[in-house]
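> just need the structure, nothing else, for what follows:
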Amino acid sequence: MWCVLSSVLLPHSPAALASPRASPSPPLPSPTALAAPLPTTFDAAAIAAAYSTDGGRAAVRARALTLASTLASLAATLAPPLASAAARGTPPHIASRRGTRAVREALAALGPTAIKLGQAAANRPDLVGVRLADELRLLQDAVAPFATPCAREIIRQELPPRRAAELLAALPEAPAAAASLGQVYRVRLPPAAGGREVAVKVLRPDAVQTVACDLLLARRAAAWAEALRGPRGERLLRPALVGAVDEFFSRLWEEMDLQHEARNIERFRALYGPGGAAARRLRRRGEVVVPEVLRQWSGARVLTMSWVEGEPLLARGQATLAGGELPLVRFGIEATLSQMLEEGVMHCDPHGGNLLRPRGRSARPRLAYLDFGLVSDVPLQVREALVCAVALLLFDRDVPAVASLFSELMLLPAAELEASLPQLQARLQLLADRVLQHDGEGLPKLRFDRLLTELALVAPQFAFQLPPYFLNNARALATLEGMARSADRDFDVLQVVYPFALRRLLSDHRGSPVLRDTLVRLTHDANGRLDLARVNRLLRETAQLTGRSRGRVVLDAALSKGGRGFALSVLQASLRRLGRRLRSRISWRGRSVGGESSQAVG
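The predicted model follows:
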């Protein structure tokens, strides 16, 4: 629901970005026109209070007019070709050079949120068409920059005089890249400051006030939608839309705090950088490269990092990936699953401009992450419930059991889940029948984007809570799936997700009760007895999909806290079965020898 809402309530960027078809952006209020300074951390009430002055209200009204006029102009440009496509019965993709350019220029003129939506769409040529996706790729690192003198002034304001002078002495006239919220300069520090090559990110000067105006407009629209009632007075839309708007903009607010981004990089690097625990777990499959923060040259609006030399995963202006890059994208999905299901610290903006192929040869895939403004914390209970949901759905096709996990997934309060469980189970069964394509006994095929579309249709029927990590995780996986499908139309994200979930289920280092109960459910019969046939199937599928031997799968389980009891029970059951076979064979031989003796006597 918020995806639809945000697509029409988007912030704008500086006038330099405006297209000929877009209305000029209105002047933003200076800080003195507001009732109070805007808060550093997101607070919707404080932002609304700051804009309670005449100047603040005028700025919000002007912003609404800009949105309306820009979108109306774009609609007038696109209406004729889309109507023609509809008349011919062809898919309504925007394919003409004029149309794709109009979309890209309008999104650029509308600013940070619109640009981010365009960046995400650029990775889904299967949804928006190849030509439009190619055009939107330009939004990932080729947005019109703001003036470098403004960047110099921001650096002077943010850093101590000596540190500012060290950067300014080497700051080039043009940035290396410009994006929705800021731009990056490639700088070589003076020899006295170490002489290393660094990336200096500077926040756009009007970004915070622009996003604040958009927040206020979006909250009004969400409150209006929440107030809609049916003929019997019931709410037509059950999700908490104002809460969803606040959550969306709180993330955007975090992205505009470069000190927050610096902390995100340091957390991520501690896990996936040299010597990190997550890096050790991923080393068999590939390597994640993370820049290093240089705190002495960083502030709230300036962030300095080590420069990562490499090429974007998708070349500028291209939305399709070469087939030879598929292993690297598969590793990117595995790294995302590691963040989502194991570590709980997740980079949520992995579009083609934020993923680099580092320079240098390597036998393993190497993937560099940039732009850590949007990093989600996934609670432990949600990580474990996601693993269980994947295993129950794909191994057992047990949709009712998946529905019962919606409280653990923090999508429904426990009381609401209990009251609506039968309806939810029935709705999810219909959803699964539509999005999972079963072909024989093997793993079903899934289009993740179709799953998200179906879930969006289900959400208004239940009191879903959509925490930030849910939307962010979904967007991250959908983006990477789109890249992979651009290289291989037959790519199936389940071929990566399912083995990762099975490995996590069997090698439970924490000893989670939720994972243990799910493992028992998958490997025991209706009477609660261990079913060795199901155990063998689970081990066989895990071994085949992960490329490990069954013995190694069992050993990994035995060495983990949660899998130790499972491995022991499998060993005991196997020994009992072996004992029964030996006794049966001895008994058979005894009967055979006795029969031969009787014949000899006779």
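> make it CA atoms for all contacts and neighbour counts henceforth
Will do.
> what's near enough to touch Met256?
Counting by C-alpha atoms under 8 Å, 6 or more residues apart in numbering, Met256 touches 181, 203, 207-208, 301, 373.
> now intersect those residues with the strands, please.
Of the contacts of Met256, the ones assigned to strands by DSSP state E are Leu203.
> next, format the contacts of Met256 as JSON lines and append neighbour count and distance to Asp488.
Putting the contacts of Met256 into JSON lines (neighbours: other C-alpha atoms under 10 Å; distance: C-alpha to C-alpha, whole Å) gives the following:
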{"residue": "Leu181", "neighbour count": "24", "distance to Asp488": "32"}
{"residue": "Leu203", "neighbour count": "25", "distance to Asp488": "37"}
{"residue": "Ala207", "neighbour count": "20", "distance to Asp488": "38"}
{"residue": "Val208", "neighbour count": "18", "distance to Asp488": "40"}
{"residue": "Arg301", "neighbour count": "21", "distance to Asp488": "40"}
{"residue": "Gly373", "neighbour count": "25", "distance to Asp488": "30"}
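> let's compare: structure for the following, please.
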Amino acid sequence: MKLLAVRRLLRIQRVVIRYRLDDLLFALPLPWFLRITRFGMPWRWLPRKRLELSRGAALRLALQDLGPIFIKFGQLLSTRRDLLPEDIADELMLLQDRVPPFDPQQAVKLIEEQLGKTISEVFSRFDVEPLASASVAQVHSAQLRTGEEVVVKVVRPGLKPIIGQDLAWLFLLARWAEKFSADARLLHPVDVVADYEKTIYDELDLLREAANSSQLRRNFEDSDMLYVPQVYWDWCRPKVLVMERIYGIQVTDLATLADQRTDMKLLAERGVEIFFTQVFRDSFFHADMHPGNIFISTVAPWSPKYIAIDCGIVGSLTPEDQDYLARNLFAFFKRDYRRVAQLHIDSGWVPAETKLNEFEAAIRTVCEPIFEKPLKDISFGQVLMRLFQTARRFNMEVQPQLVLLQKTLLNIEGLGRQLYPDLDLWTTAQPFLERWMRERMSPKNLFHNVQSQVEQLPHLANMTRDLLERMSQPHARDPSPPWRQPNERRLVRVVGGVLLAGGATLAATGGAIDTLAAWPAWVMLAAGLYLVAR
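Predicted structure coming up:
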């Protein structure tokens, strides 16, 4: 593996030299200690022919040659036209679904191997020329024998070795960064790369994508905001996915959307609401929302509807992460920076000894300028840079489990900027978040939470009984437990009574409802009852 990784590094170097990517790098305003590294690159000592490619085309072709991880990086950049020159952004957009396809005959052979049948046995029509091609797979249009129009997605062959070599270098760089940089340690680069490793390998399993698509379709069944095509499970395999063919306008085709008089403001607002619905209502969100995966229905342009495909990468949050994010965003929308600072300290993201007033002032300084501005006037690049500076000052740690969410936020913001630059992201998101908070505390949800906790009572009682029984039967050489010592019996009963009273009080004041406080209440009640009975 080490030899393969070294060969991969040499391959990357050859691509950099071939497409003159070092020229693009040194054209940037770099610090002096990085600029002088050009003199240590031997290939720059020799005369080189002029490259007959634009800088955008050179970057796109280089990323294509380097494989899926680099292509995905280009896809992410392509959504941030505000951060890139127009010529480079236009070229990188081609990476979304216009990556050169592999041999169609090889695709046909792979499909037949996976399905165990010939193409003609499964499809009444199969178009050999690919409909689209991306970093991990390519898509062919077809018609099933039963008459449904479908698309057939097939994974590119030979990806795992390339991905494995790239990940080996990413892990090495991450470990070096953690070893030599205190700032890097706050970002947990090794954990981030480990999460990405799981994500990229999951994307190679099309059965997982099929399951994700089915779940997302079920979550938005009968929705007027989002449509997810149907999966045909009978013909899905680890390297082949067959699903309903959709017809729509690519989200970045602004001219066509304008021609059909699409309500662009409503379209942008619905994009934000879809994101928040996936994150907070379902805790299951599409995490690869680059424009190549998002289309707009041609039906009812006055009430536009999104169509989402390619659910190979999805994210989810634990209830704790959901609660933490909701409280932070809610405080953020209310400009309650003290609450935001306190939540960061309580969650352990910043050290407990952090001075609350100083941290509050730093957050206010970064966040206050972006309120009451349309999206086109907000530079998220500058905001993120200043937030990182704040993080370094207060030793704030980045949580790896939220990296997918952060990536998706970048995609959403980039799309919103293209669709409706005057969109006020905060005004659009705040009502949804307030509604979600109200629904979360509604009687129906509270009753559901109580019911969930009650269903766990037998299991919790058994665990508590087993633990206390083990405590009541210690090793022969151990001292007797308190309830077997006559002088301590009264104290044990008092402790049991206090636990009973405390558990009952906690439950009565909301402990039986609040997920975070429910377990202490039941443990106190069970332990107190046991001690009194003993």
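> what's the TM-score for these two chains?
After superposition, the two chains reach a TM-score of 0.71 (TM-score structural alignment, normalised by the length of the second structure), with 423 aligned residues with a C-alpha RMSD of 3.5 Å.
> quick revisit: tabulate the contacts of Met256 of the first structure in JSON lines, adding columns for distance to Arg295 of the first structure.
Formatted as JSON lines, the contacts of Met256 of the first structure follow (distance: C-alpha to C-alpha, whole Å):
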{"residue": "Leu181", "distance to Arg295 of the first structure": "20"}
{"residue": "Leu203", "distance to Arg295 of the first structure": "16"}
{"residue": "Ala207", "distance to Arg295 of the first structure": "22"}
{"residue": "Val208", "distance to Arg295 of the first structure": "22"}
{"residue": "Arg301", "distance to Arg295 of the first structure": "12"}
{"residue": "Gly373", "distance to Arg295 of the first structure": "16"}
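> OK, contacts around the counterpart of Val493 of the first structure in the second structure?
By TM-score structural alignment, Val493 of the first structure lines up with Leu425 in the second structure. Applying C-alpha under 8 Å, 6+ apart to Leu425 of the second structure gives the contacts 272, 374-375.
> repeat that with 6 Å
Shown in contact with Leu425 of the second structure (C-alpha atoms under 6 Å, 6 or more residues apart in numbering): no residues.
> gap between it and Ser283 of the second structure?
Separation of Leu425 of the second structure from Ser283 of the second structure (C-alpha to C-alpha, to the nearest Å): 21 Å.
> mind listing what the spatially most central residue of the first structure touches?
The residue lying closest to the centre of the first structure (C-alpha atoms, centre = their mean) is Ala476, at 2.2 Å. Ala476 of the first structure makes contact with Cys348, according to C-alpha under 6 Å, 6+ apart.
> at 8 Å what do you get?
For Ala476 of the first structure, the contact set (C-alpha under 8 Å, 6+ apart) comprises 336, 347-350.
> just tell me what it corresponds to in the second structure.
Aligned partner of Ala476 of the first structure by TM-score structural alignment: Thr408.
> in what helix or strand does its match lie?
Assigned by DSSP states H and E, Thr408 of the second structure belongs to helix 403-419.
> that helix vs the first structure, mean deviation?
Mean deviation of helix 403-419 of the second structure relative to the first structure after superposition (mean C-alpha distance after the TM-score superposition for the first structure): 2.1 Å.
> gap between that helix and the chain center?
Offset of helix 403-419 of the second structure from its chain centre (C-alpha atoms, centre = their mean, to the nearest Å): 11 Å.
> please point out which parts of it sit buried.
404-405, 408-419 (16 or more other C-alpha atoms under 10 Å).
> what's the angle from the helix or strand just after that helix to helix 403-419?
Per DSSP H and E, the first helix or strand lying C-terminal to helix 403-419 of the second structure is helix 425-440. Going by axes from the mean of the first three to the mean of the last three C-alpha atoms, to 10 degrees, helix 425-440 of the second structure is angled at 130 degrees with respect to helix 403-419.
> now helix 425-440 of the second structure on the first structure. Mean distance?
Helix 425-440 of the second structure sits 1.8 Å off on average (mean C-alpha distance after the TM-score superposition for the first structure).
> next secondary structure after that helix?
Assigned by DSSP H and E, the successor of helix 425-440 of the second structure is helix 443-472.
> give the buried residues for the helix or strand harbouring Ala504 of the second structure.
Per DSSP H and E: Ala504 of the second structure is located in helix 489-506. Neighbour-count burial for helix 489-506 of the second structure flags 489, 492-493, 495-497, 499-500, 502-504, 506 (criterion: 16+ other C-alpha under 10 Å).
> next one: stretch 68-87 of the first structure
Counting neighbours by 16+ other C-alpha under 10 Å, one finds that the buried residues in stretch 68-87 of the first structure are 69-71, 73-74, 77-78, 81-82.
> now stretch 151-166 of the second structure
For stretch 151-166 of the second structure, burial by neighbour count (16+ other C-alpha under 10 Å) applies to 151-156, 159, 162-166.
> just tell me the aligned range of stretch 170-178 of the first structure in the second structure.
Against the second structure, stretch 170-178 of the first structure falls on residues 125-133 (TM-score structural alignment).
> ok, stretch 122-130 of the first structure next?
Residues 78-86 of the second structure are matched to stretch 122-130 of the first structure when aligned by TM-score structural alignment.
> gap between the two ends of the matching stretch?
Here the two ends of stretch 78-86 of the second structure are set 10 Å apart, with distance taken as C-alpha to C-alpha.
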